[in-house]
Every structure is written in structure tokens, then in C-alpha cells.
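A.B. asks: Predicted model and sequence follow; I will ask about them next.
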Amino acid sequence: MSQSDAARWEARYQAGTAAYAAQPSAFVLDWLPRLPRGRALDVACGLGATAIALAEAGFDVTAVDIAPTALARARTEAERRGVTVDWQCADLSDLRLPPAQYDLIVNIHYVNRDLTAQFAEALRPGGHVLFEQHLRWPTPVDGPGSDHFRLRPGELRHLLWQLDILHYAEGPFDGRDGERLALARAVGLKHH
């Protein structure tokens, strides 16, 4: 991610225009009861709502984002709710994940194909990936205006090729506030 991307996200969080990030991912919340607890990584965590939900569910969470303002707000909210998260400010385009460190990796609404390619190696055997991203769609939908920030149909399955796919869905979904979203969602499992 370039410095201009970092500045753009920082400005969005400072201006409060990323309010959608203040709620945990419904997709993650739906899958949480089915997942074994352990060490979790939330990439591009934004305001930390999903990372906090993971911590409240019993995970040992590391959450990474490029925007210091978002992380400061996330840290304050985690403290208010009495949970501990390891908040890390980093440029995800430069991030190198350590091998076999995580039982869960969560990637919600962030596209970085090089980082995604590291997920299988970064998982411990039996670990899961929960991935949700905007999808290119033939009719108007809410979300990113640029196809650069959307996956092509079928691309997510290809990105997670090293994992067993337990769940895969693509298509239109209703957003929390009535938006019409086109999303790709997948749950991947690393072999034991």
C-alpha cells in the first residue's frame, strides 16, 4: 500500500466516514461458534470491531491496520469492553506472516493477493481462514467504486487453493443498513 493509501485511510477514520467498520462482520459472527479457539489474526482490522468480537469469544487476537487513528479508537473500545488485543500498525503490503502461528485468519473487505498467498503457511494445522470481499458484479451494487478493490467471480476460491474450502458463496447480499452488496465469502481449513 502506498503512502497515499495510508493517508487516505487515516483521513477517512479521522473524518468518521468509515462508520461501517464499527460493527463486527456478520459473516465472522456466524462462523465463530463453529471454530476452535486459539490464536487469531485480523488483517486490515480498521476500527477493530471484528477483532474485539474474536477476543470476546476467547481468541488470542493480533489485529493489524495501516491507520493509527483507527487503531487508537479500536484500543479504546477494547479497553472499555475489558478485552485485550495486540494492535499493530503496519503496511499490509509489506507484511510477511510467520509460519504456523495462527489458528484463525480473518480477512474482511481487504484485497491483497500477495498477503492472501501467505495464509496457508501462516496457519497451524487445523486452522481456518474466514474471508469476505466485495465482488465484481454486472449490476449496480454498493461498496468500492473501483473494480481494483473487488474480486473477479471465482477468484477467491483460486486465492485459497491451498486450503480445503468448507464454505463458499458468491452473489448479492443485503448489507446491515439496507445496502445491496456483491460479496465473495469463503471458509478455508488447513489440513492436519
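C.D. replies: Happy to help now that I have it.
A.B. asks: From now on I want contacts and neighbour counts done on CA atoms only, so please keep to that.
C.D. replies: Fine.
A.B. asks: where along the chain do the strands fall?
C.D. replies: For the chain, the strands defined by DSSP state E occupy 39-43, 60-65, 85-89, 102-108, 123-134, 164-174, 180-189.
A.B. asks: Looking at the ones you listed, which is nearest to Leu156?
C.D. replies: Set against Leu156 and scored by C-alpha to C-alpha, those come closest in strand 180-189, at 6.9 Å.
A.B. asks: Just the angle for the closest one relative to strand 123-134, thanks.
C.D. replies: 170 degrees (axes from the mean of the first three to the mean of the last three C-alpha atoms, to 10 degrees).
A.B. asks: who does strand 180-189 touch, helix- and strand-wise?
C.D. replies: Secondary-structure packing of strand 180-189 (3 or more C-alpha pairs under 8 Å, 6 or more residues apart in numbering; DSSP states H and E): strand 123-134, helix 155-159, strand 164-174.
A.B. asks: ok, residues contacting it?
C.D. replies: With C-alpha atoms under 8 Å, 6 or more residues apart in numbering as the test, strand 180-189 has contacts from 126-137, 141-143, 151, 153, 156-157, 160, 163-175.
A.B. asks: okay, now the one to match up with it:
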Amino acid sequence: MTETQISDREFWDARYRESERIWSGEPNAALVREVTGLTPGRALDVGCGEGGDAIWLARQGWQVTAVDVSRVALDRAAGHAADAGVADRIDWQRHTLGETFPEGTFDLVSSHFLHTLGELPREEVLRTAAGAVAPGGTLLIVGHSGMPPWETDAHPDVHLPGPEEVLADLRLAEGEWEVLVCAEHERHQIAPDGQPAVRTDNTVKARRL
């Protein structure tokens, strides 16, 4: 394990310790939009945070493996799952992605906002995630298209790709996948100054043939 990756774990543990809840607890809207109607099976949530997506999937009948680098986040998520009555449907696993990855294949592999200020090999991790999709299964990747409008000069070394770049970086084998969605969408949120803002995100969704 490298020093940078240890720092990533420490960074995210410290980030989650800042508050009893960092995220809303609700599932990402893109997940609900793209997964509703799929037949529940085995799902993998890559970068699950406090568990909002994993818990929603479990409530829909999925058997979920949920992965994050932060033990603080995973422990918190497990508590939320117990409160929601779906603890028996979710396997919480701590992984330093890029080093280790859950075993097996899944009917749905979902990754939402897998971004960090550290040295996460995001493209490599997402290619590994694609490899974990079972035949007939679905890959769903949602991320930010560029920095938010209130941080135009912040973190110049952080690259947030658009959907076409995400799709190209996946290197999906020709003839083995059907690309269902490759597009940007806007999301309304409140900026740190309390004012409403619009963030541009992107979705890549593909089905393994």
C-alpha cells in the first residue's frame, strides 16, 4: 500500500468525521432513473459512501456488495442499512480501489462520483468495474463534467472528464457491449454560499451482451 493511498483513506475518514451525515441519504437521481425497471439481481456499488445508493438498491430487491475506502463511511452506512431493515441484503467491504477489488461478477455495477483529490487510478478502477459485469448485466457510471461553477480556479490538477472521454477510457470490447446512454445532464444544488447553482454531470450506461 502506498503512502498516497494511505493518505486517501485518512482523508476520507477525516472528511466523514466532520459531520454525522455528509450526504443526503437519498439515492442519486441518475441511479433511480437508470436502474428502475431492471430485474434485481447482484449489484456492486463502487464508492458507496454513506450507503444511500446501496440501501435504495437493497430496498428494490437487489443483493448488494458496497465498497468504499473509508471505514467511517462504511460503519455509518451499515447503521443506516440496519435502520432501513435491509442489513441482510448488503455486504459492506473496505477496499483501496486500484489495489483490491471485490470478487465475482454482478448483474449491475454502479459507480457514482468516484472522484478524489488523491492519486486514485480512476480509469483503471472503472475498467476493472466493467470487467465485473456479468453477461447481460449493466454498467452505470455517473460523474461530474468539470468543476462546479463556484470553484473555477480550484484544484487545477483535478480532471473531471465528460461522458465521451469516460466511455473511451473504458475501452469496452467492440461487439461485446451495447451503449445505452452517453450524455451530460444538469443537476440543481445549493452552493457553499447558500445560493442555488447548476452542476453538469454525465452518465455512461452500457449493457454487456
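C.D. replies: Yes, it's here. As the structure is a computational prediction, the values presented were derived from the model and not from experiment.
A.B. asks: And the TM-score between them?
C.D. replies: TM-score of the superposed chains, computed with TM-score structural alignment, normalised by the length of structure 1, equals 0.87; 188 aligned residues with a C-alpha RMSD of 2.5 Å.
A.B. asks: closest to Trp9 of structure 1 out of the strands of structure 1?
C.D. replies: Closest among the strands of structure 1, using C-alpha to C-alpha: strand 60-65, at 9.7 Å.
A.B. asks: Identify the residue range in structure 2 corresponding to that closest one.
C.D. replies: Taken onto structure 2 by TM-score structural alignment, strand 60-65 of structure 1 occupies residues 63-68 there.
A.B. asks: okay but Tyr16 of structure 2 is in contact with Arg71, surely?
C.D. replies: No: assessed by C-alpha atoms under 8 Å, Tyr16 of structure 2 is found out of contact with Arg71, at 9.4 Å.
A.B. asks: before we move on, the earlier item: Val111 of structure 1 is nearest to which of the helices and strands packed on strand 180-189 of structure 1?
C.D. replies: So among these, strand 123-134 is nearest, using C-alpha to C-alpha, at 7.3 Å.
A.B. asks: For that closest one, grab the matching residue range in structure 2.
C.D. replies: Going by TM-score structural alignment, strand 123-134 of structure 1 lines up with residues 133-144 of structure 2.
A.B. asks: Residue in structure 2 paired with Lys190 of structure 1?
C.D. replies: Lys190 of structure 1 maps onto Arg208 in structure 2, by TM-score structural alignment.
A.B. asks: Please name the nearest non-neighbouring residue to that match.
C.D. replies: Trp177 (4.5 Å; C-alpha to C-alpha, 6 or more residues apart in numbering).
A.B. asks: Could you give the number of residues near that neighbour?
C.D. replies: 17 (other C-alpha atoms under 10 Å).
A.B. asks: if we can go back for a sec, buried among the contacts of strand 180-189 of structure 1? Make that a PyMOL selection.
C.D. replies: Of those, the buried ones can be selected in PyMOL as follows, counting by 16 or more other C-alpha atoms under 10 Å:
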select buried, resi 127+128+129+130+131+132+133+134+135+136+137+141+143+151+156+157+160+163+165+170+172
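A.B. asks: Look up the closest residue to the counterpart of Arg187 of structure 2 in structure 1, ignoring the ones flanking it.
C.D. replies: Applying TM-score structural alignment, one finds that Arg187 of structure 2 aligns to Asp174 in structure 1. Nearest non-adjacent residue to Asp174 of structure 1, counting by C-alpha to C-alpha, 6+ apart: Arg180, 5.0 Å away.
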